[in-house]
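Chemist: Okay, structure incoming, though there's no sequence with it:
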């Protein structure tokens, strides 16, 4: 434990920038940052400090390797806002073996909030701007469960109204390779085709190549194809890749010896030119050898209009729950009295009628980005393409903020 007033060293490495903190579980907060060496010293490690908001004296400090650009703090309190700051450190060993540390200044504190109990970590709430919502605290640390519940409900409504297109959710995809080049040699006895114990062959399998159907004896087991794949295109739109696993091991994000991403494409980089495994054993969990998976944010981050819409909707939900008489009168009302408490409205007949009862920003956002009222994003299916399996993201998976 240390105090925020620790000594700073002006001759240290460059200061990190673009620090962000986002709750990824009820007891976890993922911190990410950007660091460039420039003309400064190289970095050996980063120091990440977490502390309760509003000027607490004691902070929790952890060291992170200099190659890292994100860190997940665990064992935190659910539904709690923490302040976070980061600095870079260079450790220099002298002739006598003593170590002198040179540190950059701390970054300005940013805040992040762990999820509340029962909240879905796979689909985080959207950012909100509640400045114009009467009696809504500007400091998230002062929000009550009623405030957080209103934001979660508003987020879910807009995610559904846009057909799941907006509001990224963390999902794990188990891809299938497209081809089946490892064929059993001609003349092999039929009783040797199905050598599941050695993982060398399976029964005759239909394979599509260039739109033509071939019956092949594949050289890998499990209900999936096989073949080299060094680049994989993610289904649907991606707001960022969280994790790549091969043979049960997490592969680092490294363009020299790991993986990189460009939009919906994920590239594997190996010094020996190796690709993703030829076979992906979908009959086994991705913690086992012979498997690989990619966890990513599926969907688009909300636009500025989307943030305005979810903020207005959350405010309306909160006011309605609290019985605030200043709530906007919804459209569809055909009879209303002031002091007599008479209220009558027509039930919504369709999606357009239901939308008319939401704030104008909500109507504009949905009309612009889902004008046809689709319940899910369009999907093109081709017999030439093996469709991957989807699973929920594993609890505790580190995902960078989108």
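Modeler: That came in fine, so what should we check first? Everything numeric here is computed off the predicted structure, so don't read it as measured data.

Chemist: from here on, contacts and neighbour counts on C-alpha atoms
Modeler: Noted.

Chemist: List the buried residues in the strand or helix carrying residue 266.
Modeler: For residue 266, the host element (DSSP states H and E) is strand 265-269. Within strand 265-269, the residues that count as buried by 16 or more other C-alpha atoms under 10 Å are 266-269.

Chemist: Just give me the closest of these to residue 246.
Modeler: residue 268 (10.6 Å; C-alpha to C-alpha).

Chemist: adding another structure so you can compare the two:
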């Protein structure tokens, strides 16, 4: 993005830092991290790794808060490698922590998906998922219509379906929300 610098010359702001480009820098004591923050792996300021709980914390919804009366650096040298003077980097894991039932459901789904992965390169169950009736060597099996299961948001895998029905019994496509202009959500520390 072109701009006119302090000296009146046209500059390209593709790599915006503080010293050479003259970008606007302002003090921030909180930084918004995208997505749900599972945990912070490392916060590095000017090559120094900060101590969690002492020098920073994470408040919901994903605010990285500096502690001890400090704020985050005013300037960022984006052209410099991580850990150099003038840099500020945050490495964190994105996502929500799973409970044991969710881990069991994901494990069952994973096992189901890798069945049949061999030299063919095609993964998933080898059986045709649209079968409703099977007869082989005198044994007859009748299965539910998979299109009805899928339309109800089910997979046909017992642990996965039980978990889905437990966490979303009304089969909502997204969480419900209530908005009020008078309500101020209290701050909640989520990590560490």
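Modeler: Yes, it's here. Model, not experiment: these values are computed from the prediction.

Chemist: returning to what we had before: the strand holding residue 266 of the first structure corresponds to what range in the second structure?
Modeler: Per the alignment by TM-score structural alignment, strand 265-269 of the first structure matches residues 63-67 in the second structure.

Chemist: separation between the residue nearest to residue 6 of the second structure when sequence neighbours are not counted and residue 40 of the second structure?
Modeler: Nearest non-adjacent residue to residue 6 of the second structure, counting by C-alpha to C-alpha, 6 or more residues apart in numbering: residue 22, 7.5 Å away. Using C-alpha to C-alpha, to the nearest Å, one obtains 31 Å as the distance from residue 22 of the second structure to residue 40 of the second structure.

Chemist: the more surrounded of those two?
Modeler: More crowded of residue 22 of the second structure and residue 40, by other C-alpha atoms under 10 Å: residue 40, with 17 against 12.

Chemist: In the first structure, what residue corresponds to that one?
Modeler: Aligned partner of residue 40 of the second structure by TM-score structural alignment: residue 241.

Chemist: how big's the offset between the strand holding residue 266 of the first structure and the second structure?
Modeler: In the superposition against the second structure, strand 265-269 of the first structure averages 2.1 Å from its aligned positions (mean C-alpha distance after the TM-score superposition for the first structure).

Chemist: re earlier: now tabulate the buried residues of strand 265-269 of the first structure in JSON lines and tack on distance to residue 340 of the first structure.
Modeler: Below are the buried residues of strand 265-269 of the first structure laid out as JSON lines (distance: C-alpha to C-alpha, whole Å):
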{"residue": "266", "distance to residue 340 of the first structure": "63"}
{"residue": "267", "distance to residue 340 of the first structure": "66"}
{"residue": "268", "distance to residue 340 of the first structure": "69"}
{"residue": "269", "distance to residue 340 of the first structure": "71"}
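
Chemist: Can you tell me which of the residues you listed comes closest to residue 279 of the first structure?
Modeler: residue 268 (15.3 Å).

Chemist: Leaving out chain neighbours, which residue sits closest to that closest one?
Modeler: The nearest residue in space to residue 268 of the first structure (C-alpha to C-alpha, 6+ apart) is residue 259, at 4.5 Å.

Chemist: in the helix or strand hosting that neighbour, what counts as buried?
Modeler: According to DSSP H and E, residue 259 of the first structure maps onto strand 258-262. When burial is assessed from 16+ other C-alpha under 10 Å, strand 258-262 of the first structure yields the following buried residues: 258-261.

Chemist: Please, where are all the strands along the second structure?
Modeler: Remark: strands assigned in the second structure by DSSP state E are 2-4, 10-12, 30-32, 37-45, 48-49, 56-59, 63-66, 88-94, 133-136, 139-142, 189-191.

Chemist: tell me the angle of the fourth one relative to strand 88-94?
Modeler: Between the axes of strand 37-45 of the second structure and strand 88-94, defined by axes from the mean of the first three to the mean of the last three C-alpha atoms, to 10 degrees, the angle is 160 degrees.

Chemist: Stretch 61-72 of the first structure corresponds to what range in the second structure?
Modeler: Going by TM-score structural alignment: stretch 61-72 of the first structure matches no residues.

Chemist: Show the end-to-end separation of that stretch, please.
Modeler: Termini of stretch 61-72 of the first structure sit 12 Å apart (C-alpha to C-alpha).

Chemist: The first structure: helices as residue ranges?
Modeler: Listed in chain order, the helices of the first structure (DSSP state H) span 145-161, 304-321, 351-355, 360-369.

Chemist: most packed of these?
Modeler: Among the helices of the first structure, helix 304-321 has the highest mean neighbour count (mean count of other C-alpha atoms under 10 Å), at a mean of 21.

Chemist: quick one on the thing from earlier: contact partners of the strand holding residue 259 of the first structure?
Modeler: 241, 244, 251-254, 266-270 (C-alpha atoms under 8 Å, 6 or more residues apart in numbering).

Chemist: Swap in 6 Å and give it another go.
Modeler: Residues outside strand 258-262 of the first structure that contact it (C-alpha atoms under 6 Å, 6 or more residues apart in numbering): 251-253, 266-269.

Chemist: do stretch 17-24 of the second structure as well
Modeler: Contacts for stretch 17-24 of the second structure (C-alpha under 6 Å, 6+ apart): 75-78.
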